[in-house]
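Asks: Could you look at this predicted model? Sequence included:
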Amino acid sequence: MRTEQHVESVESRLARVRGIVQGVGFREACVCQARALGITGWVRNRTDGSVEVMVQGSPEQLAEMCAWLRNGVPSAVVDSLEVNSLRSPVERVGQFDRLPTV
């Protein structure tokens, strides 16, 4: 029963960060921040110039990560942040990685 409760406390969210967020170290800083918070998932650049981030963790961890995404790194300019909960079961990722651009 405890295992089920632990699994239920893990949420998954998909975020899209728009602005000047490519070529400024945003993804690498995102990896460091997520790993420091104990979050799993991934980050990748999109060909439209945005950065996409899938995060998995407790509601508290995700709130802290999303707050960080609103500002990013000092050299970034975040114009908008869109965050959506992933409601369907999402397989838990083992760590936080940087993926290739799509």
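Replies: Received, thanks.
Asks: okay, CA-based contacts and neighbour counts for the rest of this
Replies: Noted.
Asks: Helices along the chain, start to end?
Replies: 2-8, 26-37, 59-69 (DSSP state H).
Asks: got the ones you listed as a markdown table, with mean neighbour count and distance to residue 53 columns?
Replies: Output for the helices of the chain, formatted as a markdown table (neighbours: other Cα atoms under 10 Å; distance: least, Cα to Cα, whole Å):
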| stretch | mean neighbour count | distance to residue 53 |
| --- | --- | --- |
| helix 2-8 | 9 | 21 |
| helix 26-37 | 18 | 9 |
| helix 59-69 | 16 | 9 |
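Asks: okay, now the one to match up with it:
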Amino acid sequence: MTMALQARLTITGRVQGVGYRDWVVATGRRLGLTGWVRNRGDGSVEALIVGEETAVGVMIDACRHGPPLARVDAIDIDPVDLDILPEGFTQRPTT
């Protein structure tokens, strides 16, 4: 059994008010990933992505561009090691 790769992304740029979270959910589901995405009070978007290594890599690359109206300036990627993995791919409230 393959271990799931887990990463927390913080995406900065013009990523709020442009459909970025909906796009992340749709893209994550299409890639068979689980996790969540939410807006942050500082204007960034935070996402937790969990899945097979190749799919996580594809998702990170996709997040560097985002949906058409977004402008991604930077992505900070932090590996995480969760004991309880999320089910499905969802949006969470802004923090």
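Replies: Sure thing, it's come through. These numbers were taken from a predicted model, which means no experiment stands behind them.
Asks: Minimum distance to residue 49 of structure 1: which of the helices of structure 1 has it?
Replies: Checking the helices of structure 1 against residue 49 of structure 1 by Cα to Cα gives helix 26-37 as the closest, at 12.1 Å.
Asks: Average offset of the closest one relative to structure 2?
Replies: Following the fit onto structure 2, the mean deviation recorded for helix 26-37 of structure 1 is 0.3 Å by mean Cα distance after the TM-score superposition for structure 1.
Asks: and that helix, how far from the chain's centre?
Replies: How far helix 26-37 of structure 1 lies from its chain's middle: 9 Å, per Cα atoms, centre = their mean, to the nearest Å.
Asks: mind checking which of the helices of structure 1 is nearest residue 95 of structure 1?
Replies: Between these, helix 26-37 lies closest to residue 95 of structure 1; by Cα to Cα that is 7.6 Å.
Asks: which residues are contacting the closest one?
Replies: 40, 42-45, 51, 61, 65, 69, 72-73, 76, 95-98 (Cα atoms under 8 Å, 6 or more residues apart in numbering).
Asks: ok so, going back, now render the helices of structure 1 as a markdown table, adding distance to residue 19 of structure 1.
Replies: What follows is these, written out as a markdown table (distance: least, Cα to Cα, whole Å):
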| stretch | distance to residue 19 of structure 1 |
| --- | --- |
| helix 2-8 | 33 |
| helix 26-37 | 11 |
| helix 59-69 | 12 |
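Asks: for these, which one sits closest to residue 89 of structure 1?
Replies: Proximity to residue 89 of structure 1, assessed across these by Cα to Cα, is greatest for helix 2-8 (10.3 Å).
Asks: how about the contacts of helix 26-37 of structure 1, which pair is most distant?
Replies: Using Cα to Cα, the pair of the contacts of helix 26-37 of structure 1 lying farthest apart is 76 and 95, separated by 24.4 Å.
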